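**Q** Any chance you can model this:
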Amino acid sequence: MVFKDQLNRTINLVNTPKRIVSLVPSQTELLVDLGLESNILGITKFCVHPSHLLKSKTIVGGTKQVHVEKVKALNPDIILCNKEENSLEILQQMEQIAPVHMSDIYTLDDGLDLIKVYGEIFDCKNNATDIVSQIKIQLESFKTYIANKPELKVAYFIWKTPWMVAAKHTFINHLLEINKFKNVYGHLERYPEIDINIMSSQIKPDLVLLSSEPFPFKEKHKEELELLSSNLKVVLVDGEYFSWYGSRLIEAFNYFKTLRLNLY
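**A** A predicted model of the protein is given here:
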């Protein structure tokens, strides 16, 4: 069986893979929802959904640092990676162990395509089709809901020290657009470092979103930014709904509705 991954790399598989190592949290959750939990052998320490996997599966490191020998010992049939989450070095190391499928996600369509491809690779097309269908239903409902809502200028923070935001050519930015959130840093690339004083005094977004991941923003960070300006509205958000692109999307649009409701 021959497949193309999202970097247009050719993946040659003799049989349907039964022994899987996943180095991407959102893809690990997707595998479980596709009915493949028993086939997952190795995961990262950040694969927290469903939470019991951290006790039942072998943890092979993080998304940026992988214990190669632990992966090798699992004798996987396939290793699942992502261009943003895993480095070229990790890809090259994993390729010495087993076929590697690389995802590369910028839009909802990319995410849906990945689900469909997993359905083919792992012979679970019906489950994949069902997940895609559920996501599309929720998306259409959200589009109807958001249609008459005002566009808001937002800054979406992913890191502190230095302060960093999500900009264009990211999945986060794509979901911000669907939410009618105009990214005030949408003209910049990827995840730039920004000056919060300039943001508050000159750019003046309607809304500042502090994500729960990868940096775990808390109430104290919200208060820190609010001190910059009395007009700055700062909200803590669940980063998984803005950055996880697998089956988590089924729940994401209801989360976005609730988020909007709580802004007023």
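**Q** going forward, measure contacts between C-alpha atoms and count neighbours the same way
**A** Noted.
**Q** Need the three-state assignment for A252.
**A** Put simply, A252 is helix when judged by DSSP: H, G, I helix; E, B strand; the rest coil.
**Q** And for G42?
**A** What three-state DSSP gives for G42 is strand.
**Q** what sits against it?
**A** Contact analysis of G42 by CA atoms under 8 Å, 6 or more residues apart in numbering lists 20-22, 57-60, 71, 74.
**Q** I'd like those as TSV, with neighbour count and secondary structure appended.
**A** TSV is the format used below for these (neighbours: other CA atoms under 10 Å; DSSP: H, G, I helix; E, B strand; the rest coil):
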residue	neighbour count	secondary structure
I20	26	strand
V21	28	strand
S22	28	strand
K57	16	coil
T58	18	strand
I59	23	strand
V60	23	coil
V71	24	helix
L74	16	coil
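**Q** Could you dump these into JSON lines with distance to P216 added?
**A** Output for the contacts of G42, formatted as JSON lines (distance: CA to CA, whole Å):
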{"residue": "I20", "distance to P216": "29"}
{"residue": "V21", "distance to P216": "26"}
{"residue": "S22", "distance to P216": "23"}
{"residue": "K57", "distance to P216": "25"}
{"residue": "T58", "distance to P216": "25"}
{"residue": "I59", "distance to P216": "21"}
{"residue": "V60", "distance to P216": "22"}
{"residue": "V71", "distance to P216": "28"}
{"residue": "L74", "distance to P216": "31"}
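**Q** Let's see this one next, to set against the first:
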Amino acid sequence: MKIIKDQLGREITLKTQPKRIISLVPSQTELLCDLNLENELVGITKFCVHPYHLKSTKTIVGGTKKVDFDKIKALNPDFILCNKEENTYDFLPELEKIAPTYFSDITTIQDSIDFILSLGTILNRRTESQNLVEKIHFKLLNFKEFIKTKPTRKVAYFIWAKPWMVAGNETYINQMLQLNKFENIYQNMSRYPKVEINKIRYEGDPEIIILSSEPFPFKDEHAVEISTFTNRSITIFADGEMFGWHGSRLLLAFDYFKALHKKLESHF
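**A** You can find the predicted model right below:
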């Protein structure tokens, strides 16, 4: 038996080494597989799309905001992975009745690295987690060298339409924007605020409008509507996984960001 702490500072008692894991967080599901824990994974959400084949090999227990507790209980898990942002804390009392439940809380790259290493220790994958972190560090340093000479651009990062919602401060997305030298015009607002697009010029007049691929499926019509209130800003449709997923997705994110900047160069 061992006692661990999650990223909310909660003490969790593990009576045995976890062998039946449920992940209620898409990015953490991907991370588990990249840590060679796919065989231990028994339950996922309908939004766990990486690796793609999991949907046909693992039990889907619901979404990230609403889960089927009976399905979870039937899987007889010994470890459940959640996230403060993706899931709701209301889950906790019911989940804790079923199995030890770990909540991650990630708003920075360092939080993500700490989580990877913590998971490696808890799930007996220290070597795999350390190797992954080393690769992330290498790619991060390489990207920082790449971005060093790029100009800072003012941006607005939209995650929802009608009501219009953006990524603000105290979010992992905002740190990804900062890393890319994108100055978030809504960084003075917390979390994911609702905004009025007819005021966007007065609230920061962004050079770039970023429409995320998740959680809302933005279309051309949304880009056109926002553009009517901006001062000739550029609108791009971005892969939300690259800006919003922590964990092993970082290995792909830095190359994606490089390609994005090269694409933007033709507009300025």
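**Q** if we can go back for a sec, please list which of the contacts of G42 of structure 1 are also found as contacts in structure 2.
**A** Contacts conserved in structure 2 for the contacts of G42 of structure 1, counting by both residues aligned by TM-score structural alignment, their matches' CA atoms under 8 Å: 20-22, 57-60, 71, 74.
**Q** What is the nearest of the residues you listed to I40 of structure 1?
**A** The nearest member of the kept ones among the contacts of G42 of structure 1 to I40 of structure 1, counting by CA to CA, is I20 at 4.8 Å.
**Q** For D33 of structure 1, see how far away the residue nearest to that closest one when sequence neighbours are not counted is.
**A** For I20 of structure 1, ignoring the flanking residues on the chain, the nearest one in space by CA to CA, 6 or more residues apart in numbering is I40 at 4.8 Å. To D33 of structure 1, I40 of structure 1 is 12 Å away according to CA to CA, to the nearest Å.
**Q** what's the burial count for D130 of structure 1?
**A** 12 (other CA atoms under 10 Å).
**Q** Residue in structure 2 paired with it?
**A** Under the alignment defined by TM-score structural alignment, D130 of structure 1 is paired with N131 of structure 2.
**Q** where does its match fall, helix, sheet strand or coil?
**A** Here N131 of structure 2 is helix, with the state taken from three-state DSSP.
**Q** Can you show me the strands along structure 1?
**A** In structure 1, the strands defined using DSSP state E lie at 2-4, 10-12, 20-22, 40-43, 58-59, 78-82, 100-103, 152-159, 164-165, 181-183, 207-211, 234-237.
**Q** quick one, which of those is packed in tightest?
**A** Across these, averaging neighbours per residue (mean count of other CA atoms under 10 Å) puts strand 20-22 on top, at a mean of 27.
**Q** what's the mean distance for it versus structure 2?
**A** Comparison of strand 20-22 of structure 1 with structure 2 after fitting gives an average deviation of 0.3 Å (mean CA distance after the TM-score superposition for structure 1).
**Q** What is the burial count for Y106 of structure 1?
**A** Neighbours around Y106 of structure 1, by other CA under 10 Å: 18.
**Q** got the contact list for it?
**A** Contacts of Y106 of structure 1 (CA under 8 Å, 6+ apart): 169-171, 174.
**Q** What is the equivalent residue in structure 2 for it?
**A** For Y106 of structure 1, the aligned position in structure 2 is occupied by T107, per TM-score structural alignment.
**Q** Same check on L41 of structure 1?
**A** L41 of structure 1 maps onto V42 in structure 2 when the alignment is built from TM-score structural alignment.
**Q** Show the contacting residues for that match.
**A** With contact taken as CA under 8 Å, 6+ apart, V42 of structure 2 is in contact with 20-22, 58-59, 75, 77.
**Q** Taking these together, which two end up most distant?
**A** Across the contacts of V42 of structure 2, the longest distance by CA to CA is 12.8 Å; it joins K58 and P77.
**Q** coming back round to it: could you dump the contacts of V42 of structure 2 into a markdown table with distance to G240 of structure 2 added?
**A** Output for the contacts of V42 of structure 2, formatted as a markdown table (distance: CA to CA, whole Å):
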| residue | distance to G240 of structure 2 |
| --- | --- |
| R20 | 29 |
| I21 | 26 |
| I22 | 23 |
| K58 | 24 |
| T59 | 25 |
| L75 | 31 |
| P77 | 30 |
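**Q** Out of the residues you listed, which is nearest to Y192 of structure 2?
**A** For the contacts of V42 of structure 2, the closest approach to Y192 of structure 2 (CA to CA) belongs to I22, at 27.2 Å.
**Q** Next one: the closest one from I12 of structure 2, what distance?
**A** Using CA to CA, we find I22 of structure 2 at a distance of 16 Å from I12 of structure 2.
**Q** cool, N36 of structure 2 as well?
**A** Counting by CA to CA, the gap from N36 of structure 2 to I12 of structure 2 is 23 Å.
**Q** tally of neighbours for T161 of structure 1?
**A** When neighbours are defined as other CA under 10 Å, T161 of structure 1 has 7 of them.
**Q** one step back: same list (the strands of structure 1) but as a markdown table, adding distance to I90 of structure 1.
**A** Below are the strands of structure 1 laid out as a markdown table (distance: least, CA to CA, whole Å):
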| stretch | distance to I90 of structure 1 |
| --- | --- |
| strand 2-4 | 19 |
| strand 10-12 | 17 |
| strand 20-22 | 12 |
| strand 40-43 | 14 |
| strand 58-59 | 16 |
| strand 78-82 | 9 |
| strand 100-103 | 10 |
| strand 152-159 | 23 |
| strand 164-165 | 24 |
| strand 181-183 | 32 |
| strand 207-211 | 26 |
| strand 234-237 | 30 |
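**Q** coming back round to it: by neighbour count, which of the contacts of Y106 of structure 1 wins?
**A** F171 (23 neighbours).
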